[in-house]
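Student: Sharing a model prediction with you, sequence too.
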Amino acid sequence: MSLGLRENQLQFTLLVVVNMAVGGLVGLERTTVPLIGTDVFSLSSDLAVFSFIIAFGVTKALTNLAAGALTARFRRRQLLLTGWLIGVPVPFMLAWAPSWGWIVAANVLLGLNQGLAWSMTVNMKIDLVGPARRGLATGLNEAAGYTAVGATALLTGYLAIVYGLRPAPELIGVVFVAAGLALSLIVRDTAAHVALELAQHPKPLPDGEHPGLASTFARASWRERSLRGASQAGLVNNLNDGLTWGVFPLLFTDHGLGLAAVGLIKGLYPILWGIGQIPTGHLADRVGRKPLIVSGMLVQAGGLVLALVLLERPLLAGVTSAVALGLGTAMVYPALIASVSDHAHPAWRANALGTYRFWRDIGYAAGALLAGLLADAFGLEATVIAAAVLTAGSGLLAAWWITERPRS
């Protein structure tokens, strides 16, 4: 047994396919669910419509945090399988929910599913490849997941045109659950690879340094400058994603676009986000993490501005914004995960990644909450402006706080 992408290519490939199923399940909601809230359940408040994203974001963030601690008691493969079992009811609840409360409840289960399943695919890939190829490993992982998110968003938009908002678009989730669960039964656990990296690590855990969740949470949230920089950038990155998840379908339908065009916009963003992470993950291993993180956040901010500048031509505005947001996020995502891994000892890396992913995914809830409050008070366009300002500010903070660490 050894560390490396080529040496573990079969297991790595299986995990890539598993994460495509993970991404596909959450992609069910990108196009249709905000419109289900307004058109099926007649919700008049934007905050009420975005409540499903808040439920998803809070649950996923807390599960990410718990997942790191749970790896000390359970094997990664056990947690991966648990995530898939929790996700089994989700497509059925979305398809036939008798009230909006059921949609919110489905998103609690979806958050648990995503927090466990996605966290474990990230950790297991990093375990397999070792420190030299973390950027590429995380890029491939996130590429698989978010390309599936985008493809599913496109497909659900098409199905909604042909068959209506429910139940056909949501029931394709059954395929993702079945595939993810079946493949997770085949994947091998990576505990032995973690033990091997610990044995090879040039720096033993210093005396008195505790690898537990509480200590690591403080270290990754505020005590260590680079980890703090990564955590805030991840939070704001997903804040603008959570905001556009809810706002863009409503904004562009208000300006005359139909479901097909909205599906294109909502699908193009994560597809570019996904595919783009393959070269950007590799680039992060060559030029460093910080240049991609800072420039990626600024590109995202520019994409949000373009959505408003070009709004008189809504399809052009949506597509141009989706391209910029997708490319900017592709630059940021693998570089942030790799940066956190660089600054974390293998003994507490799972907790560090869990903490980072907690802050990153609490951004979904923060973005949806901010979107609902601002949209109800000032309108959808003002909400997008606020997201652009926050994203640019986060990029500047990342430039100030994050440092590079040599990788062995």
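Tutor: Thanks, I have the structure now. Numbers count the residues shown, from 1 in each chain.
Student: make it CA atoms for all contacts and neighbour counts henceforth
Tutor: Fine.
Student: Measure how buried Ala260 is and give me the count.
Tutor: 18 (other Cα atoms under 10 Å).
Student: Just the endpoints, please. Distance across stretch 370-386?
Tutor: Length of stretch 370-386, first residue to last, Cα to Cα, to the nearest Å: 9 Å.
Student: buried sites along that stretch?
Tutor: For stretch 370-386, burial by neighbour count (16 or more other Cα atoms under 10 Å) applies to 370-375, 379-381, 383-386.
Student: May I see those residues arranged in JSON lines, with distance to Ala66 and secondary structure as well?
Tutor: Below are the buried residues of stretch 370-386 laid out as JSON lines (distance: Cα to Cα, whole Å; DSSP: H, G, I helix; E, B strand; the rest coil):
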{"residue": "Leu370", "distance to Ala66": "25", "secondary structure": "helix"}
{"residue": "Ala371", "distance to Ala66": "27", "secondary structure": "helix"}
{"residue": "Gly372", "distance to Ala66": "28", "secondary structure": "helix"}
{"residue": "Leu373", "distance to Ala66": "29", "secondary structure": "helix"}
{"residue": "Leu374", "distance to Ala66": "31", "secondary structure": "helix"}
{"residue": "Ala375", "distance to Ala66": "32", "secondary structure": "helix"}
{"residue": "Gly379", "distance to Ala66": "36", "secondary structure": "coil"}
{"residue": "Leu380", "distance to Ala66": "34", "secondary structure": "helix"}
{"residue": "Glu381", "distance to Ala66": "36", "secondary structure": "helix"}
{"residue": "Thr383", "distance to Ala66": "31", "secondary structure": "helix"}
{"residue": "Val384", "distance to Ala66": "32", "secondary structure": "helix"}
{"residue": "Ile385", "distance to Ala66": "34", "secondary structure": "helix"}
{"residue": "Ala386", "distance to Ala66": "31", "secondary structure": "helix"}
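Student: Please compare the first structure with the one that follows:
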Amino acid sequence: MTIRHGISENKLQIILQLIQVFLVGLTIGMTRTVIPGLADTEFGLGSQQFLLLTSFVVVFGVVKAIMNLLAGKLSDTYGRKRVLVTGWVVAIPIPLMILYAPSWNWIVAATLLLGVNQGLCWSMTINSKLDLARLNQKGLVNGINEFSGYAAVAIAGVITAYIVDFLGARQGLFIFGVVVIFLGLISSIFSIKETMPWAKLHQVGVTPATHQSLGKLFIQASWHDKVLLSLNQAGLVEKFTDAMVWIFLPVFFLSKNLTLIEGSAIVSVYAVVWGGSQLITGPLSDKIGRKVLIVGGMWICGLGLLSIPYTNNIFLWTLEAGVIGTGMAMLYPTLGAAVADFAPVESRGTLLGIYRFWRDFGYAVSALTLGMVAQMTQVLIAPFLLASTAMILSGLYVLIALPSTQIQK
């Protein structure tokens, strides 16, 4: 078998990997608007019990962060495909746990498994595409990967809202989840190739560096290297935006007497714009550099979040959701590509794993912080103000710390 790098040279496997991340996106997308509503209607968590409401996102964030940190090392040892398949196997109990959950704790436990699934499967889809592609296609690869995943998140949010409207929350999520997870598992076993040979070819001609342990690389990326530190903190803080959309926007829209389908449609605009625009912003960052898109995206998200509680009609909320989605499209694939720019080739996989750890640990930090603020103030506008401020300040730090000239590998 001849091994060549490039998206066009490996288009069939790239397409199959895009289908994989689409299915991964459907799996998490089914929880994005229905679960917050389920908390109130099925388990009696009133809109004032914000800390309990955020608990499932806190657990998801911690678990997914740990899985991201370990996924790179696991895939280097056991191969990308085995880790991908394992992620789907772990997801099998999720629909059953939602269907038969006697208490909210079962939903939290289901999201724990969801965090494992997302951390292993999503990481493997992007790592495998980076293995297959050329090194100067990092931005494009990140863009198409995140487009496929977050387009699926949007689609799942709308579809599950309609299914739940007809069948009920538990039954609707059960049927949708079983179909998606079965397709993901079967296709990962029978259609996906192991891409480690492509990964090893990337290192041909690269002078081996002194081996560094995961712990040393973690300290370097999280503290000593100020460039990687700025990117890692931005990855963490941008989850304040996604946590707001996941937890508080559905609750906010329900408090404004919107139906679940209307709220899901608005949230889906955020995900569709985010996903679709990454087809532009990913390759654009390869041309104009990463910094302007990261900083601009952070600030646009912050201003978009700030505007939502001060408007009061569906058209403006939809427009604001699109604006926030645009900001996320600017920063999200660009952050990952920037980490790859500034990471040495021989430790790039591990440093990307560390970035993804901090990025998804942001779910836990943001959900817990926003929940505490909402619980203490009992005012739904408070988390919007906090998230907006965090995004703007984080963008300012990137503006100061990140060099404008990117390191091309």
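Tutor: Yes, it's here. Here the structure is a predicted model, which means the values were calculated and not measured.
Student: Gly246 of structure 1: which of the buried residues of stretch 370-386 of structure 1 is nearest?
Tutor: Taking Cα to Cα as the measure, Gly246 of structure 1 lies nearest Ala371 of those, at 7.7 Å.
Student: who's in contact with the aligned partner of the closest one in structure 2?
Tutor: Using TM-score structural alignment, the partner of Ala371 of structure 1 in structure 2 is Leu370. The contact partners of Leu370 of structure 2, by Cα atoms under 8 Å, 6 or more residues apart in numbering, come to 383, 386-387.
Student: try 6 Å
Tutor: Going by Cα atoms under 6 Å, 6 or more residues apart in numbering, Leu370 of structure 2 touches Pro383.
Student: next one: Gly267 of structure 1
Tutor: By Cα under 6 Å, 6+ apart, the contact set of Gly267 of structure 1 is 150-151, 153-154.
Student: Please list which of those residues are preserved in structure 2.
Tutor: Of the contacts of Gly267 of structure 1, the ones still in contact in structure 2 (both residues aligned by TM-score structural alignment, their matches' Cα atoms under 6 Å) are Gly150.
Student: Switch the contacts of Gly267 of structure 1 over to CSV; also include secondary structure, neighbour count and distance to Ala143 of structure 1.
Tutor: Formatted as CSV, the contacts of Gly267 of structure 1 follow (DSSP: H, G, I helix; E, B strand; the rest coil; neighbours: other Cα atoms under 10 Å; distance: Cα to Cα, whole Å):
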residue, secondary structure, neighbour count, distance to Ala143 of structure 1
Gly150, helix, 30, 10
Ala151, helix, 22, 12
Ala153, helix, 31, 15
Leu154, helix, 26, 16
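Student: Redo the buried residues of stretch 370-386 of structure 1 as CSV? Include distance to Phe176 of structure 1.
Tutor: Output for those, formatted as CSV (distance: Cα to Cα, whole Å):
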residue, distance to Phe176 of structure 1
Leu370, 31
Ala371, 29
Gly372, 30
Leu373, 34
Leu374, 35
Ala375, 33
Gly379, 36
Leu380, 33
Glu381, 35
Thr383, 33
Val384, 32
Ile385, 35
Ala386, 35
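Student: Check the gap between the aligned residue in structure 2 for Ala144 of structure 1 and Gly282 of structure 2 for me.
Tutor: Mapped onto structure 2 by TM-score structural alignment, Ala144 of structure 1 lines up with Ser148. When distance is defined by Cα to Cα, Ser148 of structure 2 is 13 Å away from Gly282 of structure 2.
Student: which of those two has more neighbours?
Tutor: Between Ser148 of structure 2 and Gly282, counted using other Cα under 10 Å, Gly282 has the larger neighbour count: 32 against 25.
Student: The more buried one is in what secondary structure piece?
Tutor: Using DSSP states H and E, Gly282 of structure 2 sits within helix 260-288.
Student: cool, and Gly367 of structure 1?
Tutor: According to DSSP H and E, Gly367 of structure 1 maps onto helix 349-378.
Student: How much space separates the closest residue to Thr244 of structure 1 other than its chain neighbours from Arg357 of structure 1?
Tutor: Leaving aside its chain neighbours, Thr244 of structure 1 sits nearest to Val384 (7.8 Å; criterion: Cα to Cα, 6 or more residues apart in numbering). Val384 of structure 1 is 24 Å from Arg357 of structure 1, where distance means Cα to Cα.
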